[in-house]
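[1] Sequence first, predicted model second:
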Amino acid sequence: MTRFEPGTRIAAPVPLVFGLSLDVDAHTASMARSGERAVAGVTTGTVALGDTVTWRARHFGVVWRMASRITAYDHPTHCVDEQTAGPFHHWWHAHHFTPDGRGGTLMRDEIDFPAPPGPLGRLAERTVPDRYMPRLIRERNEHLRRVAEAGGAPGSGADRG
């Protein structure tokens, strides 16, 4: 099982950052490099407890589909998304939002996933956990930081919450 826990300080209030992190459009914009987009379930706007999203993206030159469901939701401090179908045997991603004491937010992710079985899994164990996946999450979080610190944007979840 691979686990990593990146943290990001964002100079914006917790409810705004929480809303952005659950916004499908903000996620899609943050993953533009891989062409990630929602293709089923909630495909635009904000997800909430019980909602599902099926993502399609290109990683390592391969098109992947991954469906996830919001399995925990405590506005505006915590939510969890878990894979229901896709490339991993298990994918669990908790998002935590706490005030930083200066009017901003500390956004912390906890991500657990095993590599897929077989030769692809062995390759993934050497590249995905240590480099690729943390970089994707850092890019996503940096995008959310920029949007939140600019006050949010229409359709970005900033007005929800």
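    Received, thanks.
[2] Please count neighbours and contacts with C-alpha atoms only from this point.
    Fine.
[3] Show me what whichever strand in the chain runs longest packs onto, helices and strands only.
    The strand of greatest length in the chain, counted in residues with DSSP state E as the criterion, is given as strand 62-74. In terms of contacts (3 or more Cα pairs under 8 Å, 6 or more residues apart in numbering; DSSP states H and E), strand 62-74 is packed against strand 52-59, strand 78-85.
[4] ok, and here's another one to check against it:
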Amino acid sequence: MPTIRQELLIHAPIEVCFDLARSIDIHAESTSHTKEKAIAGRTHGLIECGETVTWEAYHFGIKQQLTAQITEMAKPHYFVDEMVRGAFKRFHHTHEFVTVEQGTLMVDTFDYTSPFGGLGKLVDHLFLAKYMTQFLEKRNYYVKKIAEETANSSRSAR
């Protein structure tokens, strides 16, 4: 059961970071390299607790679909999404947001189990854990970029 944990300081208010992280549209933009798009459930806007989204994307050259549900949410401090259907045996993805002096600390924890038992563990070790780490990092840096641009444009508009 690999767990990927990333922390990222974002120079923007917690509410901005929280909403960008749960935005279906921002997620699709940040994962455009996999042609990821929302095809069912919540397909645009801000996902809420109890809602699902089904994503379609290309990973490792294979078109895949994955449905996740928001199972917990405490605005603007955290939300959790969990896989309902998809390529993993299971996953639990916690998005936490903490106000700090410089802005917001975004803490992303992705805990998952690959299918296929021992073979899945080997796949994790050989390449999947690295792939997922880079995938999440790219998405998180995109959220950071948009959040900081939003915060800067709000400050300059004053």
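    Done, it's in. Being a predicted model, the structure only gives us computed values, none of them experimental.
[5] now the helices: where do they sit in structure 2?
    14-21, 24-30, 117-123, 129-156 (DSSP state H).
[6] Structure 2: which residue goes with Ala38 of structure 1?
    Using TM-score structural alignment, the equivalent of Ala38 of structure 1 in structure 2 is Ala38.
[7] distance of the residue lying closest to its match once chain neighbours are set aside from His77 of structure 2?
    Leaving aside its sequence neighbours, Ala38 of structure 2 sits nearest to Trp55 (Cα to Cα, 6 or more residues apart in numbering; 4.6 Å). From Trp55 of structure 2 across to His77 of structure 2, the span is 24 Å (Cα to Cα, to the nearest Å).
[8] do Thr113 of structure 2 as well
    26 Å.
[9] Give the aligned range of the longest strand of structure 1 in structure 2.
    Using TM-score structural alignment, strand 62-74 of structure 1 pairs with 62-74 in structure 2.
[10] Looks like His89 of structure 2 contacts Gly120 (just checking).
    Not quite, residue 89 of structure 2 is Lys, not His. No. Contact criterion Cα atoms under 8 Å: Lys89 of structure 2 and Gly120 do not qualify, at 9.5 Å.
[11] Overlap of the contact sets of the two?
    Residues touching both Lys89 of structure 2 and Gly120 (Cα atoms under 8 Å, 6 or more residues apart in numbering): Ser114.
[12] give me every residue that touches Lys75 of structure 2.
    So Lys75 of structure 2 contacts Phe18 (Cα under 8 Å, 6+ apart).
[13] can you tell me how far it sits from Glu7 of structure 2?
    Applying Cα to Cα to Lys75 of structure 2 and Glu7 of structure 2 gives a distance of 19 Å.
[14] With His95 of structure 2 instead?
    10 Å.
[15] of the helices and strands packed on strand 62-74 of structure 1, which approaches His27 of structure 1 most closely?
    strand 52-59 (10.3 Å; Cα to Cα).
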